[in-house]
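*Asks:* Give the three-dimensional model of this entry:
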Amino acid sequence: MAYPLPRPGPCSLFYLQAGHPFMAAGPCDFICSLGLMHHPVQATPDAPLVSIIIPVYNLETRVSSCLDSLLRQTWSPLEIILVNDGSTDRTAHVLNAYAALHRNITVITRDNAGVDAARYAGMDAAAGEYVMFVDGDDALFPDSVEAMVQMAARERADVVIGDYVRYLDRFGIFRRKDGCITHSRTVEREEFRASYYSGFFGMDRHGLFYTYGKMCIKLYRREFLLSARPSPSGLRYAEDQLFNLQVFPRAERVALLAKDVYVYKFGGVTGNLTLSLFDDMIRLHSRKMGMTDREDWKKSELRAFLNNVRSFLATLAVSGQLTARRMPEALQKLNESSIWRQALEAHPGVDDGFFSAMRRNDHAAAYQELSRNTFLKKVSYRLRRIILKLVR
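*Replies:* Purely as a prediction, here's the structure:
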């Protein structure tokens, strides 16, 4: 069966970001012009094969931009594994069209089981010496894979962590620098455990917490990854943070690369929080509490949990996902969790208007505090959503 080729999306645009030429051309015209069509996947001792795993769910209009960025990589021995996680739109047609044109692209089709399970399916199929993860609506800078592989080989690192920028629209007009790796270096296991690992528990002396957690700005040595990976968490929120929290302590050497390698685009779970994900947020912090014996780390994690409760619910209120009528539901979810009681007991000083109302189970007063001065935030939020929808 012949699948229609994907339409050139935000393609045919050149733009320069941080010195990286981005050309989002259509998959056929651009790749043909470079002579890369049907490029064989061959690894040599000097050029190890890299497997890039992309979980995809209902991204028919956005995945082409991601795939084009991978096909533009200056590191050619690439294996691209697309895991179609039960998409219900025309995503399958787009993925199969790319796979028909490129021998190094494989499509795995499975029933919807979530991004965590999709990544694991890709890991099981990967053949490369190194593995990377990319979300289907994000992108890599052209020399990202090359820079990370070279550092991994030079430093004999189990994991390489790169930096990233966040694009709020497809042109990179609205963007910000989120990563904060100031200089490249390699961290031995003992130093990482003593100095960096506490960042997972809210004691981030290096300012790298969000950089640690993301799976998508890292290159993993596959042999290490398969031996260190935990069982799938089943979480739909921050599942990559929990994954790395369990993987990193087993790494002998972690390399930090002070280079933007990843374009994180607004959207996905973190751009569309819902109250149903509130359960997963609570589960995340609860599981983290069982991963350390250090009381100072636990206390820090409990404070981070309280901060996350407020910011999570405030975001839902601003977006309209949380109303006064649904506030009792959120409070009930917290009261049913032991970590909520632990956090309130560990931090009695956290008792402003919002938390004071939450402590006495006054959901109406808590929602009023949460919504205080949010009118302009709501207007700004909705206006931004309209603008971003137009420029995407």
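*Asks:* C-alpha from now on. contacts and neighbour counts both.
*Replies:* Fine.
*Asks:* Now do the top strand by length along the chain: which elements does it pack against?
*Replies:* When the chain is parsed with DSSP state E, its longest strand is strand 253-265. Counting contacts by 3 or more C-alpha pairs under 8 Å, 6 or more residues apart in numbering; DSSP states H and E, strand 253-265 packs against strand 139-140, helix 144-155, strand 159-167, strand 185-188.
*Asks:* distance of M132 from A99?
*Replies:* 19 Å (C-alpha to C-alpha, to the nearest Å).
*Asks:* Also S276?
*Replies:* 35 Å.
*Asks:* Between the two, tell me which one has more neighbours.
*Replies:* A99 (18 against 11; other C-alpha atoms under 10 Å).
*Asks:* Give the full set of residues in contact with the closest residue to T374 other than its chain neighbours.
*Replies:* In space, and not counting its chain neighbours, T374 is closest to V318: 6.6 Å by C-alpha to C-alpha, 6 or more residues apart in numbering. Contacts for V318 (C-alpha atoms under 8 Å, 6 or more residues apart in numbering) come out as S371, T374, K377, K378, Y381.
*Asks:* element containing the nearest residue in space to the fourth one that is not next to it in sequence?
*Replies:* Leaving out its chain neighbours, the residue that sits closest to K378 by C-alpha to C-alpha, 6+ apart is V318, at 5.0 Å. Taking DSSP states H and E as the criterion, the element that holds V318 is helix 295-319.
*Asks:* The structure of the following sequence is requested for comparison with the preceding one:
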Amino acid sequence: MKKVSIIVPVYNAAAYLEVCITSILRQTYKNLEIILVNDGSTDESGNICDQYKYTDPRITVIHQENAGPSAARNTGIEQASGTYLQFVDADDRIKKTTTQQFIHFMETFDADLVICGYESGNQLLSPSIAGFFTKEVFLHHIGLLYKQIILPSPCNKMYRLEKVKHHEIRFPFSHSYGEDLLFNLSYIENSASFYVLPSSLYVYEQNPNSLTNSYIDNMFEKQKKLYNDVRMFLEKNDSWTHDNITHLETIFANGVIHSITNLFHQGSPLSTKEQKNQLKIICNHSDVITKYPYFTSSVQAKLIGTFIRKKSYRQAFIFFKIKEFIRTRLRRIFVLLQQVDKR
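*Replies:* Down below sits the predicted model:
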């Protein structure tokens, strides 16, 4: 049995960590190397990691000063010694057969990368394509898998560790947004074969304290940089084609909406005047104006696109203020509206 290295970056995840580690220990595939990287936690996470280390010899614990999830994963990569590589976030879990199924398809199809769907809350997020793909064909599905939120995360995937180390593929420190996606694109660029599973084998738990639920400084600038990096990747690999273009431009449009929503987040330090100014700057940006035709993926996107086209900044401001109020004060209604908006 070939060894699988599973890296878990840990930061202040005491409330979730035991469930995460238990889900890994219960894998039907037993030849595991479990690397828990405690990234300077200030809660009981470090102690929990140490306690588990003494219960199972497959567990290695590394304690380091807080440097962020990218640094923690990179530390784990340096330590890893398996044939295959997985990542699991400390506030998530994997199903009992996740590693077993990954291994099966890696070895049956001699794949360099296996990808699956995942569960998030009450949602099952599955890729709309499945099966074996050569690199040439797979590259033309990058935009689709990105739009379906299947591509960015490292957690719903299995990699070949030797390939990661040989090509010195690491999570970049130069990005504080989208570093997971850039890691995957770098790995894809150095791979030849891929297998996509329709099964949802990874479970994202709803952690209100995670970075994805927090205010992000300069989010619009980070969105633009990530868009440009993905576009450059596709152009470099002769894959800036119709479908990829449509999907990436739609993703950018949705990113604009997320960036404006972020201005009004309850954790935002911006004053009302600053929120109005930033909203106007984003809506007036040339990249946003030229991508108006791609604000079509939902009722919300069409509405925001209309605000941008008509320069209706006051109406946009009121819309996002109400949206944040409903999100924070009327959560059930907000979730219902999200479901309706996606239909």
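*Asks:* rewinding a little: ok, and the most crowded of the contacts of V318 of the first structure?
*Replies:* S371 (19 neighbours).
*Asks:* What lines up with it in the second structure?
*Replies:* For S371 of the first structure, the aligned position in the second structure is K321, judged by TM-score structural alignment.
*Asks:* Touching, that match and F264? I think so.
*Replies:* Yes. Under the criterion of C-alpha atoms under 8 Å, K321 of the second structure is in contact with F264, at a separation of 6.6 Å.
*Asks:* P232 of the first structure: which of the helices and strands packed on strand 253-265 of the first structure is closest?
*Replies:* Nearest to P232 of the first structure among these is strand 159-167; the distance by C-alpha to C-alpha comes to 19.5 Å.
*Asks:* Output the contacting helices and strands for the closest one.
*Replies:* Strand 159-167 of the first structure sits against helix 144-155, strand 175-177, helix 209-213, strand 218-221, strand 253-265, with contacts defined as 3+ C-alpha pairs under 8 Å, 6+ apart.
*Asks:* Quick one: list the elements packing against the third one.
*Replies:* When contacts are defined as 3+ C-alpha pairs under 8 Å, 6+ apart, helix 209-213 of the first structure packs onto strand 159-167, helix 239-247.
*Asks:* Output those in CSV, with distance to Q332 of the first structure appended to each entry.
*Replies:* Formatted as CSV, these follow (distance: least, C-alpha to C-alpha, whole Å):
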stretch, distance to Q332 of the first structure
strand 159-167, 34
helix 239-247, 23
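*Asks:* so which of the ones you listed gets nearest I339 of the first structure?
*Replies:* helix 239-247 (16.6 Å).
*Asks:* The second structure: matching residues for that closest one?
*Replies:* Counting by TM-score structural alignment, helix 239-247 of the first structure corresponds to 179-187 in the second structure.
*Asks:* repeat for stretch 132-142 of the first structure
*Replies:* The aligned range for stretch 132-142 of the first structure is 86-96, by TM-score structural alignment.
*Asks:* got it, and stretch 77-96 of the first structure?
*Replies:* Residue span in the second structure matched to stretch 77-96 of the first structure, by TM-score structural alignment: 31-50.
*Asks:* on average, how far is the helix or strand containing A365 of the first structure from the matching bit in the second structure?
*Replies:* Assigned by DSSP H and E, A365 of the first structure belongs to helix 363-371. Once fitted to the second structure, helix 363-371 of the first structure is off its aligned match by 3.3 Å on average (mean C-alpha distance after the TM-score superposition for the first structure).
*Asks:* Buried residues in stretch 187-196 of the first structure, which are they?
*Replies:* Neighbour-count burial for stretch 187-196 of the first structure flags V187, R189, F192, Y196 (criterion: 16 or more other C-alpha atoms under 10 Å).
*Asks:* so what corresponds to L17 of the second structure in the first structure?
*Replies:* In the first structure, L17 of the second structure lands on V63 (TM-score structural alignment).
*Asks:* H63 of the second structure corresponds to which position in the first structure?
*Replies:* Using TM-score structural alignment, H63 of the second structure lines up with T109 in the first structure.
*Asks:* Any chance of JSON lines for the helices and strands packed on strand 253-265 of the first structure, columns distance to I54 of the first structure?
*Replies:* Shown next, in JSON lines, are these (distance: least, C-alpha to C-alpha, whole Å):
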{"stretch": "strand 139-140", "distance to I54 of the first structure": "11"}
{"stretch": "helix 144-155", "distance to I54 of the first structure": "15"}
{"stretch": "strand 159-167", "distance to I54 of the first structure": "17"}
{"stretch": "strand 185-188", "distance to I54 of the first structure": "27"}
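*Asks:* Quick one: closest of these to L219 of the first structure.
*Replies:* strand 159-167 (5.1 Å).
*Asks:* what does the closest one rub up against?
*Replies:* The contact list for strand 159-167 of the first structure, computed with C-alpha under 8 Å, 6+ apart, reads 148, 151-152, 173-181, 211-212, 217-221, 251, 253-266.
*Asks:* picking up where we left off before, mind checking the helices and strands packed on strand 253-265 of the first structure for the one nearest to G86 of the first structure?
*Replies:* strand 139-140 (21.7 Å).
*Asks:* Mind giving me the packing neighbours of the closest one?
*Replies:* Secondary-structure packing of strand 139-140 of the first structure (3+ C-alpha pairs under 8 Å, 6+ apart): helix 63-71, strand 253-265.
*Asks:* quick one: buried residues of the first one?
*Replies:* Right, helix 63-71 of the first structure. Buried residues in helix 63-71 of the first structure, counted by 16+ other C-alpha under 10 Å: V63, S64, S65, C66, L67, D68, S69, L70, L71.
*Asks:* immediately after it, which helix or strand?
*Replies:* strand 78-85.
*Asks:* Now for the corresponding residue of the first structure for V4 of the second structure: which residues touch it?
*Replies:* Counting by TM-score structural alignment, V4 of the second structure corresponds to V50 in the first structure. By C-alpha under 8 Å, 6+ apart, V50 of the first structure lies in contact with P77, L78, E79, G128, E129, Y130, V131, M132.
*Asks:* Out of those residues, flag the one nearest to A238 of the first structure.
*Replies:* Using C-alpha to C-alpha, M132 comes nearest to A238 of the first structure of the contacts of V50 of the first structure, at 17.5 Å.
*Asks:* Assign that closest one to helix, strand or coil.
*Replies:* Here M132 of the first structure takes the strand state, with states given by DSSP: H, G, I helix; E, B strand; the rest coil.
*Asks:* who are the neighbours in contact with it?
*Replies:* M132 of the first structure is in contact with V50, S51, I52, I53, M215, C216, I217, K218, L219, Y220, counting by C-alpha under 8 Å, 6+ apart.
*Asks:* Identify the farthest-apart pair in the residues you listed.
*Replies:* By the measure C-alpha to C-alpha, V50 and M215 form the most distant pair in the contacts of M132 of the first structure, at 15.3 Å.
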